[in-house]
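K.L.:
A predicted structure for the sequence below; I have some questions about it.
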Amino acid sequence: MRLFIAEKPSLALAIATGLGSKNRKDGYYDCGDDIVTYCFGHIMQQCNPDEYDEKYKAWKMETLPIIPVKWKLKVSPDCKKQYNIIKQLVSKADVIVNAGDPDREGQLLVDEVLNEFGVFTLGNSNYKPVQRVLLNALDDKSVKIALSNLKDNREYVGLRNSALARARADWLIGMNFTRAYTLKARSAGYDLKLSIGRVQTPTAALIARRELEIKNFKPVEFYNLLVTWQTGKNSFGSTWQITDDCPGTDSEGHIIDRAIINQISKKIQGVTGTVIKVEQKPGKSPQRLPYSLSSLQIDAGKLYGFSPQQVLDIQQSLYEKKLTTYPRSDCEYLPENQLSDISSILNNIKSISDELYTLVQGADIKIRSRAWNDKKITAHHAIIPTTVKPDFAKLSSDEKKMYTLIARAYLAQFYPAKTFLTTTILTEANGEVFKTTGTVIQELGWKKLYTQAADDDTDEEISLPSIKEGEYVEFGGSEIKAGITKPPARFTPSTIIKAMKEIWKYVKDENLKSSLKECSGIGTEATRASIIETIQERGYVKVEKKNLVPTEVGFLLLKIVDENMTYPDITAKWEQDLDAISKRELPIKDFMAKQEGYIQNLLKNLDSIQIEQAKAAYVCPNCQKPLRRIKGSKGFFWSCSGYPECKTSFQDKNGKPNMEPKPKPPANGPKCPKCGKPLVQRKGKKAKFWGCTGYPDCKEMFWDKNGKPDMEDC
């Protein structure tokens, strides 16, 4: 028997259909000699610290760092039934096929289940050969091709180890630093939990730093000189070129001294200019690449205002309807074996609208764009339409928009490159140089598909007169143009996705920028949207008018957490390491050793971090540190943030610390008949009573009777 283990039920159904049967059983599909079962994503979970050792139940600095000697996993409570079904099927199987999604997480979540059953352990009764199927689309044709091309699962051990290293590194960072920085913040009176993550923390910090740049920004007025030159009946504009040693400039090279620009303007009034250089360069803009998830999230965010998570959800729906390929792809290239699908896919696109019908008619299927490149393909390829014809009437409005966006990018591969001619003219007048640039589009090419859409790569066509070097031109007028420097824009969900992908632009160490350009960024295609959701849920950022704005807790993160955690430098380097692990160039044990050393060093430096005391509503009367309201096993109480050095605490009274002094027993007052300690009168919810001052060791109590304990009614 051959057993397929899919990542999720929808994938299992597609495989069962591809195998020619959909005989549904409890937790699996019976396909004759083949059985198809499924997980629900990660059905194995990392254990909590207290499941390694009881001492970790309480959050204490002295128990850090928490570094497991032997890592443990547990079955997710909601998945125990399915786990047992898979276990029984594994014991009966002759061959097992890992059918996780075609990425590192998909590889791991099936492999970790098989590892629990001993499938990879020689000598174990469950030791079995394991194969791998990579499904980039769920349409019948794609599934059948994938099923006929099974690989040895051992080829993907690097991919699995990469995901395993990522999971363990995230656990170490989260468990250790969430506790460490939360305890540090509470010691300064901040009543909160600071959730720390390998990716979420630098992402939240990126947004907070951008906000600080905006708040601290001081606008500056700058100037430039525009001059028109006359040649015969024709004229052309030019811009004065600021020299490197020009006085009155700022750090960005803007002229901020109006007197300088006035001086240049007077200098060239009525002067004849000389053309000192004419340069013409042909240019080409190759076809845009099809979409990866990140590039789709960026474009859909700009065009339709979709959040990254919305894009992923819509794509998942289209994928499960078999209309588009794997939605979490980080690749923008296509395999050459899919060239045979071009006509079928273009016919489907043609049916969407009259506009696309016309555009498909103008396509040339013989064109081979740079997207067709087997060397660029890893576990998956770009997101494109499948060969399944969409029934547009049955799609939601958002699904229609997304499918059309993907279809247009695919169609662009069968239009020629955009070609243009760029002309640069340099004119000299009275020792000053002026520059003119013009562009003439020779063929619009694939840009015909995007003439109605907002596109960053649209060049305005500027024609220039025919002119030669050495030719004289007459002064035709000038204008001093003023501008104001603008602050950086706030991040939106779409632009923060782009920033996470192009993280080399935001690292602190300038020397890292060149080496990190090839890095895939921080996070993955599958996790970036959820990271943005997470930092909102945890109170670090909020959305205001579609912009991501940090909260006070987000700013606090910058003040408290070590820079090594808030800047993306180390996280980006770790992503490089994870990529090296997936290529089997770096052993997982070496990567984990780095993580452990990093954690230990940061914890050692924690004492040196000085945090400004929080402005507290209530302070400890003994040490003046803020009091915190804590929920204990018997309800809320107030504790000094200086604990354990100061153990002052108070009962909670209507959300406030009850600082009223405890009643003292009267001199020569009644004594406890059991232990001999004084009794004290107290006020209960229903009536007054007398309690032993030896509480909690002695719990004797008596009702009050005319101001005295009623010893007869205990």
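P.N.:
Alright, I've got the coordinates.

K.L.:
CA only for contacts and neighbour counts going forward, please
P.N.:
Noted.

K.L.:
now do the end-to-end distance for stretch 619-637.
P.N.:
14 Å (C-alpha to C-alpha, to the nearest Å).

K.L.:
what about it, distance to the chain center?
P.N.:
Taking the mean of its C-alpha atoms, stretch 619-637 sits 36 Å from the chain's own mean (C-alpha atoms, centre = their mean, to the nearest Å).

K.L.:
next, the buried residues of that stretch.
P.N.:
Neighbour counts over stretch 619-637 (16 or more other C-alpha atoms under 10 Å) mark 619-620, 625-629, 636-637 as buried.

K.L.:
and which of these is nearest residue 63?
P.N.:
residue 628 (22.0 Å; C-alpha to C-alpha).

K.L.:
any idea which helix or strand carries that closest one?
P.N.:
strand 627-632 (DSSP states H and E).

K.L.:
show me what that strand is packed against.
P.N.:
strand 635-640 (3 or more C-alpha pairs under 8 Å, 6 or more residues apart in numbering; DSSP states H and E).

K.L.:
list the buried residues for the very next helix or strand once past the strand it packs on?
P.N.:
Later in the chain than strand 635-640, the nearest helix or strand by DSSP H and E is strand 649-653. Neighbour counts over strand 649-653 (16+ other C-alpha under 10 Å) mark 649-652 as buried.

K.L.:
so can I have a markdown table of those residues showing distance to residue 375?
P.N.:
Listed next are the buried residues of strand 649-653 as a markdown table, based on distance: C-alpha to C-alpha, whole Å:
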| residue | distance to residue 375 |
| --- | --- |
| 649 | 66 |
| 650 | 67 |
| 651 | 68 |
| 652 | 66 |
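
K.L.:
just flag the most distant two among the residues you listed.
P.N.:
649 and 652 (9.5 Å).

K.L.:
one more structure, for comparison:
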Amino acid sequence: MKKVIIAEKPSVAKNIADAFDIKTKRDGYYEGEDYLITWAFGHLLQLYDAKDYDESMKSWRLEKFPFIPEEFKYKVKSDGKNKAIEDVGARKQLNIIKDLIDREDVESVISATDFDREGQVIGDEIFLYFNEKKPIYRILLNEWTPEEVKKGISQLRPNEEMKSLQDAGIGRQWADWMIGINLTSVATVKYNSGSKKILNIGRVLLPTLKIIYDRDKEIEQFEASTYYKLLANFKTSQDEVFEGTYYEKDEEGKDNEKFDNKATLESMVELIKNKPAQIVEKQVEKKKEYAPFLFNLSNLQGYITSKYKGWTSDKVLKVAQSLYEKKYITYPRTGSLALEESLKGRTKKVLDTLKIGLPYEGQICFADHKRIFDNSKVESHSAIVPTYIIPKSLTPDEQVVYNAVKNRFLMQFLPIAEFEETKLITKIIDVPEESLKGVFISKGKVQLVEGWRIVEKFEAKGTKEGKENKDTLLPQVTQDELVEMKNANVAEVTRKPPKAHTEKTLLRVMETCGKSFKGDEKEEGKEESEEDTLKMMASILSGFSIGTPATRAETIKKLKDAEYIRAKGKSLVCTDLGKALVETFPAKQLLDLEYTGRLEKTLSDIEKGKFQKDEFLSMIKAFTEEAVEAIKNDTRVLSGTKVEVPKNMEPVGVCPVCGNAVVENEKAFGCVNWKSGCKYTIWKNDKYITMLGKNVTRQMVELLLKNGKVGFRNLKGRNGNTYAAYLKYVKNDQTGYFNWEQEFI
């Protein structure tokens, strides 16, 4: 009797066939003596659309929502170009899978989809759709090399044991359907009347947008300020020059080099000119620097996008997925930075294969320690590492990602880098202490053991991305040695605003659900401190995050496609529409990182069997119903959404409330976005303007919209006198309506 193996993709099916030396390929599957190996194309099925349950849902009307089906159903996925018809290829492949399973010589089925929440659902959707009765087993692998495939087949598990993983995957699907379908439909109808643009609302989409919005606001509200530093150059008896920065103790007794008063430092420059100085203290400390941890997906995406131009996190994932399917690296959609302890033997085999012929081969030595192998730091999948199969030919993009993974792996098994950190404290002699309370401090470091950094050196050779080590080297001096004060100057430093988020920093905030670590502010390309990384790992392992490693890149892409954010070089910033959505959207919970983190944590707990899927879905249903009502009852206007101007009308100007056009009709000048609740209207028979002895004209409204105010002479006062004033049309925040205000000229 035979077994049907269902892989997630054709490339993986071929890997399994190769492992068993199966050469016979049929239409949609491989056939061997013991196995029939077929495949899906990712999801072959999708959830019903609202209109599939109810024909009247084809048109979006507010009164029809919230819409939540009593039972969620699946259908063959829609065609990529025409959503109204089913995908022909998906239908054909489903029929092939069904025919293979139903063969009389088939006794059971093996699901060989990816070992994660999404992979589990891809297989289980098919079995539920077929109402499959034959025994189903699960193969759980981290890589598709022949050795691991054979090992996995010998350790199959009944698919029923994956029920918690299935519940988490299906729970995520249904929850995102409820929130996405309902809130996207209602928000689009409510806020986007007159426009064909759909407002995409999602469980992960909006909190991610809020992260970028918050950073944009920090930058916008940042108040620039300046401080001053006193710098001096000293010369030794050997004519070696080094720089020192002046420090004084502040009120708390801490060393401070930042001064607000420039004149004070300038007077010090005159005071210390041509004065002798002395090294009053020399501190030398040896330090160790460990290799950065192995990559998880977010770290790999951050590393590549910050190091190479033109890369996005979505592109990194696609290239890594390609390498995985070609058997060159392990499963990429992981949040772990360590390897399972059971992988020590396999890891040594990979290391012995990869190190052959490297210039630093002699320094590589297998090591068994907790920085590399630690079950407590692994969630579902181990960190991303190479397999023992050496690539024969890679595309340039694949080479970039493969080299990053390989080099990070090799670093773990090279010596720890060591350096000597030196601190010199220099004091000016012959100056009264009350006039010069502080000292000059110089810091520098010297590398003693190159260790794992040798990988970086060879990686940098011949590439534009390679940077030379710019550590400050200090001269060889002894304590109490006299030096000459050569010159001094006052440097002006402007405090810089926070940097806009890049894909690297955004992924980190998503991964840790907004928990801030010092590493977030580090310069692009720099690694986090050991302490920060360990905190981050604990946060990731808790499951409290925004999205998963598999979905974060897609979320960033969706935000760009929805025109909520845009790329500005490597930075990500909100568009006007994105800002308006954050500021106006009434279902504030969906913008709350804590709330979204709890939802993701709940899904993680379902996966571990600690929480029930039905309870989670009840929570989501209640939230969806409340959010739909909040949007329906919202009286504000979403600026940034564009309404088309009627063909027979010429815009008078731009609405100051929502950015749409203001047009003239028989009775008034008003915003074209009135259907969505924009109340900006100036009536032609306005009583206040008439009382002042004037008329509302097109020219007046044009000037008002252009300048924010319009000037008049010969306005009639209550006492009969005439005067000149500017008129402004100002919104009353309590009523939502506009009133006139005067500013005398």
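P.N.:
Perfect, thanks for sending it. Computed from a prediction, not measured in an experiment: that's the story for all the values here.

K.L.:
next, show the common contact partners of residue 649 and residue 652 of structure 1.
P.N.:
637-638 (C-alpha atoms under 8 Å, 6 or more residues apart in numbering).

K.L.:
you'd agree residue 540 of structure 2 is up against residue 334?
P.N.:
No - assessed by C-alpha atoms under 8 Å, residue 540 of structure 2 is found out of contact with residue 334, at 10.5 Å.

K.L.:
still on that earlier bit, farthest pair within the buried residues of stretch 619-637 of structure 1?
P.N.:
Maximum pairwise distance in the buried residues of stretch 619-637 of structure 1, criterion C-alpha to C-alpha, is 18.9 Å, between 625 and 636.

K.L.:
next up, the contacts around residue 483 of structure 2.
P.N.:
Contacts for residue 483 of structure 2 (C-alpha under 8 Å, 6+ apart) come out as 234-237, 276-279.

K.L.:
one more time with 6 Å, if that's ok
P.N.:
By C-alpha atoms under 6 Å, 6 or more residues apart in numbering, residue 483 of structure 2 lies in contact with 235-236, 277-278.

K.L.:
that one: what secondary structure?
P.N.:
Recorded secondary structure, residue 483 of structure 2: strand (DSSP: H, G, I helix; E, B strand; the rest coil).

K.L.:
repeat for the one 10 residues further on
P.N.:
Assigned with three-state DSSP, residue 493 of structure 2 falls in the strand class.

K.L.:
next one: the one 5 residues further on
P.N.:
Three-state secondary structure (criterion: three-state DSSP) places residue 498 of structure 2 in coil.

K.L.:
could you find the closest non-adjacent residue to it?
P.N.:
residue 219 (5.9 Å; C-alpha to C-alpha, 6 or more residues apart in numbering).

K.L.:
my guess is that neighbour is in a helix, correct?
P.N.:
Yes - checked against three-state DSSP, residue 219 of structure 2 lies within a helix.

K.L.:
ok, it to residue 27 of structure 2 distance?
P.N.:
Between residue 219 of structure 2 and residue 27 of structure 2 the computed distance is 58 Å (C-alpha to C-alpha).

K.L.:
who has more neighbours out of the two?
P.N.:
In this view residue 219 of structure 2 and residue 27 are compared by other C-alpha atoms under 10 Å, and residue 219 has more residues nearby, 15 against 8.

K.L.:
which one of the contacts of residue 483 of structure 2 has the most neighbours?
P.N.:
Most neighbours among those, by other C-alpha under 10 Å: residue 277, with 21 neighbours.

K.L.:
spell out the residue ranges of the strands in the stretch 551-700 of structure 2.
P.N.:
565-568, 571-574, 653-654, 661-664, 668-671, 681-683 (DSSP state E, counting those that start in this stretch).

K.L.:
out of the ones you listed, flag the one nearest residue 447 of structure 2.
P.N.:
Residue 447 of structure 2 sits nearest to strand 571-574 of all those, at 33.5 Å, using C-alpha to C-alpha.

K.L.:
next, the mean deviation of the closest one compared to structure 1.
P.N.:
Taking mean C-alpha distance after the TM-score superposition for structure 1, the mean distance separating strand 571-574 of structure 2 from the aligned residues in structure 1 is 3.5 Å.

K.L.:
can you give me how far that strand is from the chain middle?
P.N.:
Strand 571-574 of structure 2 sits 11 Å away from the centroid of its parent chain (C-alpha atoms, centre = their mean).

K.L.:
tell me what that strand is packed against?
P.N.:
Packing contacts for strand 571-574 of structure 2, counted by 3 or more C-alpha pairs under 6 Å, 6 or more residues apart in numbering; DSSP states H and E, involve strand 565-568.

K.L.:
cutoff 8 Å now
P.N.:
Secondary elements touching strand 571-574 of structure 2 (3+ C-alpha pairs under 8 Å, 6+ apart): helix 205-221, strand 565-568.

K.L.:
closest to residue 304 of structure 2 out of those?
P.N.:
Per C-alpha to C-alpha, nearest to residue 304 of structure 2 of those: strand 565-568, 16.3 Å.

K.L.:
quick one: the residue nearest to the spatial centre of structure 2 and residue 552 of structure 2, what's the gap?
P.N.:
By C-alpha atoms, centre = their mean, structure 2 has its centre lying nearest to residue 507, at 2.9 Å. Applying C-alpha to C-alpha, the value for residue 507 of structure 2 to residue 552 of structure 2 is 7 Å.
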